[in-house]
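Student: here's a sequence, model it:
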Amino acid sequence: MQSYKRVEKNLMRVILSLIPGFANRPGFGQAALFCVLIGLSCFHLSAQDKYDGREISEVTVAFEQSDKSVAESEEFRLVARNALGSKYTTVKIRDAIEQLYSTKRIASVAVEATEAGADRVNLRFLIKRKTQAQKVAVVIVDEDNSKFTEQELLFKLNLLEAGTAITEQTLRNNADIILEYLRDRGYFKAEVAYEQTRLQSETEVSVTFRVTTNAQATVDTFRIAIDGFDPAKFADKITLKPGEPFSRETLTADVEKIREVLRDEDLLAPQLSEPRVVYESEKNAVSIELTGKKGPIVEVVVESEDKVGKGTQNTLLPVKREGTLDYAAIIEGERRLENYYQERGYFFVNVTSVCSVEPPLMESESSFIKNDTEFLCSALNNAELTGKKVEVKYLADLNRKLRLVDIRLEGTDQFSITDIKAALETQEANILGIIPLFGYGRGYTSEKLLEEDAATIRSLLRELGYRDATVRVNQGVSPDGENLIITFIVEQGPPTVVSGLEITGNTAFSDDELLAQIPVITGRNFSRAKIRNAQRKLSQFYSQAGYYDAVVSFSIDERTEDPATGKKLFKVAFNVENEGKKVYINRVLVSGNEKTKTEAVLRALTLSPNEILRAGDIYTSEQNLYSSDAFSGVSIKPRPAGERSDGSRITDIIINVTEQAPRILSYGGGFSTDLGANGFVDIRHLNLLGRLWQGGARLKVSQRQQLAQLDFVNPRFLRDGEKRFAPLTLSAQYQRDSTVTRFFRSTFDKGTFGIVQRVDEDGNPID
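Tutor: Here you go, the predicted model:
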């Protein structure tokens, strides 16, 4: 909104105040208002024309109220400056405002234009920033609650990233997320409050969620009412008995246990409603009710010469595993049984399913649906079957049992079957077949695996430039009828050739400089992997050169074709987006380190002031901080800080760390026949003196062994090059070992007084 718009508003008020009886003369008022609006439009256009085409002299950014962050204002100024261009136009003003809003960090923006001489204009952007959460913490107020941790609740929030814009509604929503999670765990009286603490900037806050869990709700009653089934059979199975703590997870597990009990009674398709949970606030208890019908007795039969065990049936067949008579589940069982038998050498197996119901289902008042038919399987899900007996029968025609002795590939010279055999799921019969676990005695394949293998070969050909290649599978049997031969038939078609290559959006480097960074592509078969590799190399080149904002993308023009050969010609274009200028590091600022010294954090970084900013250095710095085990969270963000005299950009690096408990205590013990009773205690400190050093002490004691050990590790002791360090490790230990194992006594001593023999203080042999 520009300054002349304020003039419009004031002019409107003045004109309306000069119209006597304006509110009481609607007809005249409307006509006058129309004239005023026409006049204001002319004034508006004339004001725009006044600045249109002028050279933009200066662009400044100011924040509302007492927000005076210079670094942030410089960042927004650069965004607006890049969008405005050199000449003033209302379109460019709109683009600049849009770019500012796209940062998702501003609540409102106004633009003021003022003259700067006869042919220049100054622009001032007045911005109101959104509040940003630079640090988020969860504090559990209850003194003793080991059911969950603060970290666990923190991961439920969507405010984990430092710098996330927040509103009051955002904080309420996140508090509700915590409450919902706690109520699912049975803490219906839980309370969540949040508070914001201002940091250095007015719009940067630290958010703390204070969680009071209070007592967990217990179970008052759990009523199970399944028509036709004795609820007493569930009593010993379920966990949610009266007085037990309640949680949704436990309830879901109990419902599954109820289904298991029904399945054990061959009731595979019960109709159970959703459990109804009623919370009584005064008792802090819940009443649970589960109703339903037991459904029919279901028997699943697999008729085959090669029998399938009950456990395998439960794994393969959705009807038994999930407890459903849905037709899709029955058909899925057919497919899985076929794959099961094919993987065992019955490569031409055919499985069909038929169903029967006793007493028979009525199709109409005078006719029945015929049993032992596939049609009946499709009608089971919509029928009332309570009190009936249903049989689902899978008929497996195994055919011959064969050995997969050969896998062949025809129709392409790009690779041989030997080259790709390791990538195929289908396996020939081999010597590993003597090991039942591997199951390769007769080979390994199925219709599903053959489809996947054909897709694998097809994708390999497409990566080599044959984008229209097709692959089909032939299954042949040897003359003696004992062996199977799989042949993949390829029709690769003409190759797709890269006819041209262009690079757009680059101003800092010439096309020749960029083309020298990538392998030769023009004139070669099109390969998406090669294109992605070239894109990666260009991105790395820009990153190493300091163009941190540059993004390289590629596009393909596949509309051309060689009229002589019919080959499809692809034109590949690499586009350098947002090339910008070189980015140098101005300052490295660390926040969130309460126990860790700032210089220790800076020493672990590969980022230094006045150096070029590279994405690889940011990644390496994050890894160095995480590997110290002193931090549970690390966030590294660049923030623009202006420009250098040569026109390149400078940026501040903001590092936000979340420290974790630095001490780890481990202890344990046991008993063995050689050592007797033994135990150990191990304590480690992961952030000694706040310098990211590590130290530990270990004590291990048994009747025959004693060990005491101290160690110290400085992972960054001496520099090894510019960005690497040589570590320092110091260790001291005392060990006493009077153990002679049974192995040595039996193998070397042979019961004699040899060199391996334990003696007492007087030199007498102990054993």
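
Student: make it CA atoms for all contacts and neighbour counts henceforth
Tutor: Fine.

Student: which parts of the stretch 101-250 of the chain are strands?
Tutor: 106-115, 120-129, 131-140, 164-166, 191-198, 204-212, 218-227 (DSSP state E, counting those that start in this stretch).

Student: go through these and name the closest to Glu410.
Tutor: Closest of the strands of the stretch 101-250 of the chain to Glu410 is strand 164-166, at 57.1 Å (criterion: Cα to Cα).

Student: distance between the closest one and the chain's centre?
Tutor: 21 Å (Cα atoms, centre = their mean, to the nearest Å).

Student: contacts for it, please.
Tutor: The contact list for strand 164-166, computed with Cα atoms under 8 Å, 6 or more residues apart in numbering, reads 104-105, 130-134.

Student: apply 6 Å and report the result again.
Tutor: 130-133 (Cα atoms under 6 Å, 6 or more residues apart in numbering).

Student: possible to save the residues you listed as a markdown table with distance to Arg210?
Tutor: Converted to a markdown table, these look like this (distance: Cα to Cα, whole Å):
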| residue | distance to Arg210 |
| --- | --- |
| Lys130 | 23 |
| Thr131 | 20 |
| Gln132 | 19 |
| Ala133 | 16 |
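
Student: out of the residues you listed, who's the most crowded?
Tutor: When neighbours are taken as other Cα atoms under 10 Å, the top entry among the contacts of strand 164-166 is Ala133 (25 neighbours).

Student: would you mind measuring from it to Leu179?
Tutor: Ala133 sits at a distance of 20 Å from Leu179 (criterion: Cα to Cα, to the nearest Å).

Student: tell me the SS of Asp67?
Tutor: The three-state label given to Asp67 by DSSP: H, G, I helix; E, B strand; the rest coil is coil.

Student: so what's it up against?
Tutor: Counted by Cα under 6 Å, 6+ apart, Asp67 has contacts Glu202.

Student: could you check the angle the helix of greatest length in the chain makes with strand 106-115?
Tutor: In the chain, with assignment by DSSP state H, the single longest helix is helix 26-51. Angle, helix 26-51 to strand 106-115, by axes from the mean of the first three to the mean of the last three Cα atoms, to 10 degrees: 70 degrees.

Student: now show me the structure for the sequence below, then we'll compare the two:
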Amino acid sequence: MSLRRFFTIKRLLAAVIMALGASASSFAQATGNYEGRTITSVEVVIEGSPRDEAAEAEMLSSLHVASGGLYTAVRVRDSLQALYESGMVRDARAEASETCRPGAQGANVTRPLCVRFIVRRQLKVGEVRLDMDVPPDSPLSEDEIRTRLNMLDPGSSVTETVLKNNADLIQAYLRDKGFYRAEVTYAQATDPSDPTGIRQIVTFTIKPGAQASVAAFNITIPDFDVESVRPKLKLQQNEVFSRAALSADIDTIRQAIIKTGHLAPHLEDAHVTLGEDNRVTIDLKGGIGPTVKVDVKNYSLSNKTLRAILPVKREGSIDYSAIVEGERRLRNKIQENG
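Tutor: Just a heads-up that it's a prediction; the model follows:
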């Protein structure tokens, strides 16, 4: 290490230590040097919303300091922590001073010590609104969107993180429906009917835009006649796109392969690319897998029944767990038949 670099690091460490010292000094100035003194009065002051005596009393009961007790910085910090953990506040600070409200110090106290906890109440969900202007035949459903929402039940805490996460959940739902260029914004406002001022009306404004359509559906599966199944697919060229339709088409392709005797086809995750013209190109690759023959000896069952009870024939899985499950179901079926 060079000498210049050594002194540079030394200066940086000194600057950090000075900054930490200044922070500690600020805390001491805010609470004063009152360690060990008897507390004259303790009060909770609500900031930013109307006074609520019942809420103030509940917050007071959670504190670790009380009138007549000894003041310690540890108990003040514990009180602040208790306020946060109560879920009633989103911000809190403590102040200590020798200036009390009239009559708070009592007749026999010469040097009163008053502790005030100034809090901003935690905002709560009162109502969630969806502002979404879509035609009657739209595939978008307000009920489906509401099932995607998380941590927004009435009475839940309202935070920026919760609102952003739910906007992302709505955006994901819209993408699944093929609305790749949708816009989702959110806002909150105090419920005018709430006297406490903490109940919030949360509004998500949704501008879905146009649903993407299919430019091409490219299927690459060696040794499989793709054209034999293509007319059965939902995602034809120029049709609107959705993840549900894609999943249905992939299952149609899988079942077509299984019918050829290849009971374990491998299909990779479909790759969907959105073009500037709001049209998607779908690329699906895979393989037909091995030819699998299923024989049930000494007992006769129709092929339809075997497909219903054996996962290996119905789902195209030759995993050991699927074979064991098929054995169990086949045994049950035989026992049902006596």
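
Student: do you know how far the residue positioned nearest the centre of structure 1 is from Leu84 of structure 1?
Tutor: With distances taken as Cα atoms, centre = their mean, Phe155 lies nearest the centre of structure 1, 13.0 Å away. Per Cα to Cα, Phe155 of structure 1 is found 41 Å from Leu84 of structure 1.

Student: before we move on, back to that, out of the strands of the stretch 101-250 of structure 1, which is closest to Ile258 of structure 1?
Tutor: Using Cα to Cα, the strands of the stretch 101-250 of structure 1 put strand 218-227 closest to Ile258 of structure 1, at 9.3 Å.

Student: what about the closest one, how far off from structure 2?
Tutor: Aligned to structure 2 and superposed, strand 218-227 of structure 1 gives a mean residue distance of 1.1 Å (mean Cα distance after the TM-score superposition for structure 1).

Student: picking up where we left off before, what's the residue nearest to the centre of structure 1 aligned with over in structure 2?
Tutor: Under the alignment (TM-score structural alignment), Phe155 of structure 1 pairs with Thr147 in structure 2.

Student: so where is whatever helix or strand Pro727 of structure 1 lives in in structure 2?
Tutor: Per DSSP states H and E, Pro727 of structure 1 falls inside strand 725-737. When structure 2 is aligned by TM-score structural alignment, strand 725-737 of structure 1 has no counterpart there.

Student: now that strand: buried residues?
Tutor: Phe725 (16 or more other Cα atoms under 10 Å).

Student: which secondary structure elements does it sit against?
Tutor: On a contact count with 3 or more Cα pairs under 6 Å, 6 or more residues apart in numbering; DSSP states H and E, strand 725-737 of structure 1 meets strand 705-719.

Student: list the buried residues for the strand it packs on?
Tutor: For strand 705-719 of structure 1, by 16+ other Cα under 10 Å, it's 706, 708, 710, 712-716.

Student: ditto for stretch 309-329 of structure 1
Tutor: Those would be 313, 316-320, 322-327, 329, for stretch 309-329 of structure 1 by 16+ other Cα under 10 Å.

Student: among those, which are in helices?
Tutor: Going by DSSP H, the helices hold 313, 316, 318, 327, 329 from the buried residues of stretch 309-329 of structure 1.

Student: burial measure for the residue nearest to Ile683 of structure 1 when sequence neighbours are not counted, as a count.
Tutor: Spatial nearest neighbour of Ile683 of structure 1, chain neighbours left out: Leu665 (4.5 Å); criterion: Cα to Cα, 6 or more residues apart in numbering. Residues near Leu665 of structure 1, counting by other Cα under 10 Å, number 11.

Student: what is the aligned counterpart of Leu665 of structure 1 in structure 2?
Tutor: Structural alignment (TM-score structural alignment) places Leu665 of structure 1 against a gap in structure 2.

Student: neighbouring contacts of the strand holding Pro727 of structure 1?
Tutor: Under Cα under 6 Å, 6+ apart, the answer for strand 725-737 of structure 1 is 705-720.

Student: one more: stretch 266-273 of structure 1?
Tutor: 291-295, 297-298, 323-324.

Student: out of those, which is nearest to Glu558 of structure 1?
Tutor: Thr324 (49.1 Å).

Student: residue contacts, that closest one?
Tutor: Counting by Cα under 6 Å, 6+ apart, Thr324 of structure 1 touches Ala269.

Student: now swap in Asp682 of structure 1 and tell me
Tutor: By Cα under 6 Å, 6+ apart, the neighbours of Asp682 of structure 1 are 665-666, 697-698.

Student: now Pro112 of structure 2
Tutor: So Pro112 of structure 2 contacts 40, 98, 105 (Cα under 6 Å, 6+ apart).

Student: out of the residues you listed, flag the one nearest to Ile9 of structure 2.
Tutor: Proximity of the contacts of Pro112 of structure 2 to Ile9 of structure 2 was ranked by Cα to Cα; the top entry is Glu98 with 43.5 Å.

Student: quick one: map Arg223 of structure 1 onto structure 2.
Tutor: Structural correspondence for Arg223 of structure 1 with respect to structure 2 (TM-score structural alignment): Asn218.

Student: hang on, I meant Ile177 of structure 1
Tutor: Aligned partner of Ile177 of structure 1 by TM-score structural alignment: Leu169.

Student: give me the number of residues near the closest residue to that match other than its chain neighbours?
Tutor: Of all residues not flanking Leu169 of structure 2 in the chain, Arg148 sits nearest, at 6.4 Å (Cα to Cα, 6+ apart). Around Arg148 of structure 2 sit 12 other residues, with neighbours defined as other Cα under 10 Å.

Student: ditto for the one 5 residues further on
Tutor: Residues near Asp153 of structure 2, counting by other Cα under 10 Å, number 13.

Student: before we move on, what about Lys571 of structure 1?
Tutor: By other Cα under 10 Å, neighbour count at Lys571 of structure 1 equals 19.
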